[in-house]
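Asks: Everything below, folded, please.
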Amino acid sequence: MAKDKTAEPRVQGVALRSLPKVSLHDHLDGGLRPETILELAEGTDVALPASDAASLQEWFAERADSGSLVEYLKTFEITVGVMQTREALTRVAREFVEDLAADGVVYGEVRWAPEQHLDGGLTLEEAVEAVQDGIEQGEDIVEDSGRSIRVGQILSAMRQGDRVQEVAELAVAFRQDGVVAFDIAGPEDGFPPSQHRAAFDYLAGEFFPVTVHAGEAAGVASIRSALLDGRALRLGHGVAIARDLEVVSREGEEVLVQFGDLARWVRDREIPLELSPSSNLQTGAVAHWGSQIEDHPFDLLYQLGFCVTVNTDNRLMSRTSLTRELAILQAAFGYDLDDIEQFQLNAAAASFLPVEQREELIDLISEGFAR
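Replies: I've put the predicted structure just below:
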């Protein structure tokens, strides 16, 4: 797991790591331990840019901090490259769950693209089963340590490829075996959800949940397509929704904002935004507003009543954790424990769990913050 350079951040005297947290947008191939990459690369033709864990972690962070989603995605050639066997997928998934639990996460959803892990001879079904095995092993290890965590899979299809329908059917086939939702990922600009309308129609007909990467690199139009063509229940990142807002005036802390129709719909319907502050800076998703965390529209969206959630996106590439993301936001915007609890309650309510389990998760978070 990436080292958290923020030494045990606290808010109002409480260690953020100790608080129950919910992670909704976290990529399996973006959360490997550098040590694991080194070991899995042995005996493969994957060429690594460094021979020790610290240097490898530094390489990922530097390459990911490019200001471009396309360049950012190139770092995954290495992580995906070492995840081509059943054993590798199971190990990575197991460690993924362990690392989430160590960070105080009590519920997580891990997304990944099975179609990218077939070079070693696995079928799509075998790849999903391998990851599920790892998740369940990780959950058992966490339980044996006296804690608890639950993790569901979100299957992503690569939006620039030709297997979107196939992965959609795969997700539905595994809905009783660990898969909780469907997603499309990859280069956003030029590959709108509308290109895969048939797959989304199929998912809607099966009443299967969908989240879509949108509003990260392709602007407001991608969000519109995610909602209309993809019937997305959540927006992966969705940062660009702030471009459908016009700040009319500012007087001290009072901000008068005019909503566009799309922004008002997303806010009024409480469509969750899977915001990932550090990643959004690295990929240039917030370049319209600036280059510092204080420029991120997160706080504006929160103050206006949008359903904001806090996520890591890729812990390895951003050298981060959910605790660190919360600490960064707290330092930038002065949030207190009530704010941080609200972000977790938003995420719990937005999770792809049955309503009874969502209510249990909400109670668990409220009890944890009350203590």
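Asks: okay, CA-based contacts and neighbour counts for the rest of this
Replies: OK.
Asks: now the helices for the stretch 251-371 of the chain?
Replies: 261-268, 277-282, 298-303, 322-333, 337-350, 355-370 (DSSP state H, counting those that start in this stretch).
Asks: Could you identify which of those is most buried?
Replies: helix 277-282 (a mean of 26; mean count of other C-alpha atoms under 10 Å).
Asks: Please tell me how far it is from the chain's geometric centre.
Replies: 12 Å (C-alpha atoms, centre = their mean, to the nearest Å).
Asks: which strands and helices sit next to it?
Replies: helix 322-333 (3 or more C-alpha pairs under 8 Å, 6 or more residues apart in numbering; DSSP states H and E).
Asks: Next, the angle helix 337-350 makes with the helix it packs on.
Replies: For helix 322-333 against helix 337-350, the angle by axes from the mean of the first three to the mean of the last three C-alpha atoms, to 10 degrees is 130 degrees.
Asks: who touches helix 322-333?
Replies: 4, 6, 9-11, 16-17, 21, 23, 103, 276-278, 293-294, 299, 310-312, 335-336, 340 (C-alpha atoms under 8 Å, 6 or more residues apart in numbering).
Asks: now with 6 Å?
Replies: The contact list for helix 322-333, computed with C-alpha atoms under 6 Å, 6 or more residues apart in numbering, reads 16, 17, 294, 312.
Asks: In JSON lines, list these along with distance to residue 92 and neighbour count.
Replies: Shown next, in JSON lines, are those (distance: C-alpha to C-alpha, whole Å; neighbours: other C-alpha atoms under 10 Å):
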{"residue": "16", "distance to residue 92": "25", "neighbour count": "22"}
{"residue": "17", "distance to residue 92": "22", "neighbour count": "21"}
{"residue": "294", "distance to residue 92": "33", "neighbour count": "16"}
{"residue": "312", "distance to residue 92": "17", "neighbour count": "30"}
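Asks: Next, the structure of the following sequence, for comparison with the previous one:
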Amino acid sequence: MTTTDGRRPTAEEIRRAPKVLLHDHLDGGPRPATVIELADAYGYTGLPSTDVDKLGGWFRGPSRASSHSGSLERYLETFRHTVAVMQTADALSRVARECAEDLAADGVVYAEIRFAPELHIERGLSLDEIVEAVVDGLRVGAGGTGLHARVLLTAMRHQARSLEIAELAIRWRDRGVVGFDIAGAEAGNPPTRHLDAFQYIQRANGHYTIHAGEAFGLPSIWEAVQWCNADRLGHGVRIVDDIAVDPDGKATLGPLANYVRDTRVPLEMCPSSNVHTGAAASIATHPIGLLRDLSFRVTVNTDNRLMSDVSLTSEFATLVETFGYGWADIRWFTINAMKSAFLPFDQRLDLINKVIKPGFDALAANSTPRT
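Replies: Next up, the predicted model:
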């Protein structure tokens, strides 16, 4: 079941829609040409190719080392190249600026861009210098475009710097940073290892999201929600393991799924990426369809625009094609995302009432009729 309104949005119409992006990794979205130019400028010789098309194809293609391997671990291996060329303030600022430009061109009006400062210290930058470079780059790239770009600071879950990064996030609050995150391979690295960081953020009245339920199952989600009190769940795909669907299509929710839905915990879903990492077998079988029908607080995101060869427009267009969604569905996902953003309430409300709802109303009134 979907909530369509009799019109099928085209990709170009979706591009013009005022969209909201909550889960996008800075080091997962550089332009291939930029990666090559930065590698040349800073003497990095490890790229698989210095041809723009070939390098882009390597990141996006089904080769052994590429991102589309069906394995989260292999997917993450590709980041060694993008991170390697993002080790100076100029490089970080450039990638952030181009990120904002690309999102604005894709019709995104609000975005939370996440990255792990601890991965960018190889050339001697301090953590504060790293954050400053990214915040400045996003500000310049978003200037005059209508995009409101903010930053989430990520700690790597297999390392021991999460409290330090949490303190960094609070230090930069109100200067472009709106929250905290942990990321990396889930198996063997439960979120409870970083409980002190989450408690620090809570005591400082901050916000945080946790990568959980992507490559690991319900225990990861349960810990993130019940032990760590996550404001949002990064991916959360495996919540479907707590939902039973009978042959007649009736869904019965288990206690954790009920809790997540009842308390409106936002799910930052990234359909294409989830297929590429093996979290879902295909878009058609992705849990987003069921979770949308069951009215979970689902949002649609890109995760890594380079590695998964996506934009927010293409993600929505894929969902339209796969599930038959119309403007009502895309608007629902978008308002879910804006409600779940880490902006102050009045700013969220302004964007919903003054930008998102009027933008969707205008597009729905003039879109191509469904055939």
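Asks: hmm, back to that, just the closest of the contacts of helix 322-333 of structure 1 to residue 41 of structure 1, please.
Replies: Checking the contacts of helix 322-333 of structure 1 against residue 41 of structure 1 by C-alpha to C-alpha gives residue 312 as the nearest, at 24.6 Å.
Asks: how about that closest one, what's its match in structure 2?
Replies: Matched by TM-score structural alignment, residue 312 of structure 1 corresponds to residue 302 in structure 2.
Asks: wait, what's in contact with its match?
Replies: So residue 302 of structure 2 contacts 24, 270, 312 (C-alpha under 6 Å, 6+ apart).
Asks: Kindly report the same for residue 356 of structure 2.
Replies: residue 18.
Asks: Show me what it aligns to in structure 1.
Replies: In structure 1, residue 356 of structure 2 lands on residue 365 (TM-score structural alignment).
Asks: can you redo the helices of the stretch 251-371 of structure 1 as CSV with distance to residue 175 of structure 1?
Replies: Listed next are the helices of the stretch 251-371 of structure 1 as CSV, based on distance: least, C-alpha to C-alpha, whole Å:
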stretch, distance to residue 175 of structure 1
helix 261-268, 27
helix 277-282, 29
helix 298-303, 32
helix 322-333, 27
helix 337-350, 18
helix 355-370, 16
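Asks: Quick one: closest of those helices to residue 83 of structure 1.
Replies: Of those, nearest to residue 83 of structure 1 by C-alpha to C-alpha is helix 277-282, at 22.2 Å.
Asks: and the closest one, which stretch of structure 2?
Replies: Using TM-score structural alignment, helix 277-282 of structure 1 lines up with residues 271-276 of structure 2.
Asks: what do you get for stretch 124-137 of structure 1?
Replies: The counterpart of stretch 124-137 of structure 1 in structure 2, using TM-score structural alignment, spans residues 127-140.
Asks: Superpose on structure 1 and give me the mean offset of that stretch.
Replies: Stretch 127-140 of structure 2, aligned to structure 1 and superposed, deviates on average by 0.6 Å (mean C-alpha distance after the TM-score superposition for structure 1).
Asks: What residues in structure 1 pair up with stretch 82-97 of structure 2?
Replies: By TM-score structural alignment, stretch 82-97 of structure 2 lines up with residues 79-94 in structure 1.
Asks: residue in structure 1 matching residue 336 of structure 2?
Replies: Per TM-score structural alignment, residue 336 of structure 2 is aligned with residue 346.
Asks: who's in contact with its match?
Replies: Shown in contact with residue 346 of structure 1 (C-alpha under 6 Å, 6+ apart): no residues.
Asks: which residue sits closest to residue 116 of structure 1, ignoring its sequence neighbours?
Replies: residue 80 (7.0 Å; C-alpha to C-alpha, 6 or more residues apart in numbering).
Asks: quick revisit: please name whichever of the helices of the stretch 251-371 of structure 1 is nearest to residue 65 of structure 1.
Replies: helix 277-282 (4.5 Å).
Asks: mean shift of that closest one relative to structure 2?
Replies: Counting by mean C-alpha distance after the TM-score superposition for structure 1, helix 277-282 of structure 1 comes out at 0.3 Å.
Asks: now what about that helix, what contacts it?
Replies: By C-alpha under 6 Å, 6+ apart, helix 277-282 of structure 1 touches 65, 66, 67.
Asks: May I see those arranged in TSV, with distance to residue 166 of structure 1 and neighbour count as well?
Replies: Output for the contacts of helix 277-282 of structure 1, formatted as TSV (distance: C-alpha to C-alpha, whole Å; neighbours: other C-alpha under 10 Å):
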residue	distance to residue 166 of structure 1	neighbour count
65	33	21
66	32	15
67	32	19
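Asks: List the contacts of the spatially closest residue to residue 316 of structure 1 that is not a sequence neighbour.
Replies: Take residue 316 of structure 1 and drop its neighbours on the chain: the residue closest to it by C-alpha to C-alpha, 6+ apart is residue 31, 5.1 Å away. By C-alpha under 6 Å, 6+ apart, the contact set of residue 31 of structure 1 is 314, 315, 316.
Asks: Recalculate using a threshold of 8 Å.
Replies: So residue 31 of structure 1 contacts 1, 96, 314, 315, 316, 317 (C-alpha under 8 Å, 6+ apart).
Asks: so which of those residues hold up in structure 2?
Replies: Retained in structure 2 by both residues aligned by TM-score structural alignment, their matches' C-alpha atoms under 8 Å are the following of the contacts of residue 31 of structure 1: 96, 314, 315, 316, 317.
Asks: what's the burial count for the last one?
Replies: Going back to what we said before, that points to residue 317 of structure 1. By other C-alpha atoms under 10 Å, 29 other residues sit near residue 317 of structure 1.
Asks: my read: it touches residue 71, true?
Replies: No. Look at residue 317 of structure 1 against residue 71 with C-alpha atoms under 8 Å: they stay out of range, at 11.8 Å.
Asks: about what we covered before: which one of the helices of the stretch 251-371 of structure 1 lies closest to residue 76 of structure 1?
Replies: helix 277-282 (14.0 Å).
Asks: ok so, going back, against residue 312 of structure 1, how distant is the match of residue 336 of structure 2?
Replies: 16 Å (C-alpha to C-alpha, to the nearest Å).
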